[in-house]
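>>> fold the following and give me the result.
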Amino acid sequence: MSSIEWPWQYSFPPFFTIQPHAETRAKQIQAWRSLVLDYHRSVKQSVLDVREAERSPLFNNTAINRQLPRDGILAVLEDLAKTKNAEPLDKSKNRWYVYWHTLEEWGDAVYEWARGAGLLNAVCTLFELTQGDDTSGQEFHGLDSEVMVKALTTLANKNKAELIMFDDNQGVKFF
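All right, here's what the predicted structure looks like:
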């Protein structure tokens, strides 16, 4: 896990209060969007629980004794959903998937790797894709398996892959 480089706004107390002025708020939300994606990429974490997020280093800067409140976190997540970088896992919107690449971008990255590795018309398990030695240098290595399935579904929708279910394993055949 690499460490994140916090932007200057992270040490600026008003950053942790959603601003009422529309233009200022838009810039603030954009800065939060970048920070959330950079943070999740850095820690390779795909799921955010809003109930726990207020205490996480991402939304809680103990050095300046400031934290983004729940409604602010939800505003950032809703904005990320508009760019397809987040989606709620439940109707109450307590848990969210956060995608530092959109699902389509993830799918394209996996497909390009498979093509480069000569795996077209071959079957790979999800474990091989997310945990295997052959993918250890790829950004999708270690990706949450549910997110990987969603990314592979984008490939299936483009007829570039087929998801395969067998026993307790899931796999994919690339075309």
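>>> please count neighbours and contacts with C-alpha atoms only from this point.
OK.
>>> relative to Asp49, how far out is Phe127?
25 Å (C-alpha to C-alpha, to the nearest Å).
>>> all helices of this structure, in order?
Assigned by DSSP state H, the chain shows helices spanning 22-43, 50-53, 70-82, 103-116, 126-131, 145-157.
>>> now show me the structure for the sequence below, then we'll compare the two:
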Amino acid sequence: MALSTHTTASGFLLPSIHSAPPFFTQQPNASTQSIVGEQWIRLILAYARHRNLFTLRIEDAETTGGDWDEILRNERIHRRLLPSHLSFLFSEMVSKNIAVYEPPKQTRSVLLYWRLPEEWAEVLHGWAISTAQLNTILTFYEITDPPIESPLTGIPVTILRRAITVLNKTGRAQIIGVADGEGVRFFAGT
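This next block holds a predicted model:
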């Protein structure tokens, strides 16, 4: 089978490397594995962004029928990413600060930063301005589950909190305690 790109059912374009059987195997040569690892990481982050996915678990490589099947498996060449290889990729992503183990103190699940907290901070602040939410106290729920879908719909509170922390440091947001949890007030900033 020749290497070729493939469009998944969700509309994601898989790179041609995804049709190469060795891509699904952890490579014994460190420099080869480094290249393969970088390609996997780019693929995982691009797919997560495409599908608006934030969490990847070892179980996603162990079982079928999940959100990640389109990239963790290639039925056309009868290959799948093994959990041990995915675990290795987790450690690489965490070491590069493009993922964090979530919940902390375990290594079977990561929260993916397909946008860094600093980038989410800009998206969040831009959303607050475009929806006329400056100087208004909003709950985290109102941001993550707005009545009209936004780029922040479904964002995990962990990432939201980190983005707000970035905005807080630049004087563009303030975390406020509200009756049913936490809220945030946005400012125009400088």
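>>> work out which residue lies at the spatial centre of structure 1.
Centroid-nearest residue in structure 1: Tyr99, 2.1 Å away (criterion: C-alpha atoms, centre = their mean).
>>> residue in structure 2 matching it?
When structure 2 is aligned by TM-score structural alignment, Tyr99 of structure 1 is paired with Tyr113.
>>> the residue nearest to its match when sequence neighbours are not counted - how many residues pack around it?
Distances taken as C-alpha to C-alpha, 6 or more residues apart in numbering place Ile98 nearest to Tyr113 of structure 2, at 4.9 Å, with adjacent residues excluded. The number of residues packed near Ile98 of structure 2 is 19, by other C-alpha atoms under 10 Å.
>>> counterpart of Ile98 of structure 2 in structure 1?
Under the alignment (TM-score structural alignment), Ile98 of structure 2 pairs with Asn85 in structure 1.
>>> which ones are touching that match?
Applying C-alpha atoms under 8 Å, 6 or more residues apart in numbering to Asn85 of structure 1 gives the contacts Val98, Tyr99, Trp100, His101, Thr102, Leu103.
>>> distance to Ser56 of structure 1 added to those, as TSV?
Converted to TSV, the contacts of Asn85 of structure 1 look like this (distance: C-alpha to C-alpha, whole Å):
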residue	distance to Ser56 of structure 1
Val98	15
Tyr99	18
Trp100	18
His101	22
Thr102	23
Leu103	25
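>>> buried subset of the residues you listed?
Buried members of these, counted by 16 or more other C-alpha atoms under 10 Å: Val98, Tyr99, Trp100, His101, Thr102, Leu103.
>>> now, the most widely separated pair of those residues?
Farthest pair in the buried ones among the contacts of Asn85 of structure 1 (C-alpha to C-alpha) is Val98 and Leu103. Separation: 10.1 Å.
>>> rewinding a little: the match of Tyr99 of structure 1 and Lys96 touch, don't they?
No: contact between Tyr113 of structure 2 and Lys96 fails when scored by C-alpha atoms under 8 Å: they sit 10.4 Å apart.
>>> could you report the neighbour count for Gln39 of structure 2?
Neighbour count of Gln39 of structure 2, defined by other C-alpha under 10 Å: 15.
>>> quick one: what's aligned to it in structure 1?
Alignment note (TM-score structural alignment): Gln39 of structure 2 maps to Ala31 of structure 1.
>>> not counting sequence-adjacent ones, nearest residue to that match?
Distance criterion C-alpha to C-alpha, 6+ apart; nearest residue to Ala31 of structure 1, sequence neighbours excluded, is Gln9 at 7.9 Å.
>>> what lines up with the one you found in structure 2?
So, by TM-score structural alignment, Gln9 of structure 1 is matched to Ile17.
>>> do the same with Phe59 of structure 1
Per TM-score structural alignment, Phe59 of structure 1 is aligned with Leu72.
>>> okay, now its match: neighbour count?
Using other C-alpha under 10 Å, the number of residues around Leu72 of structure 2 comes to 24.
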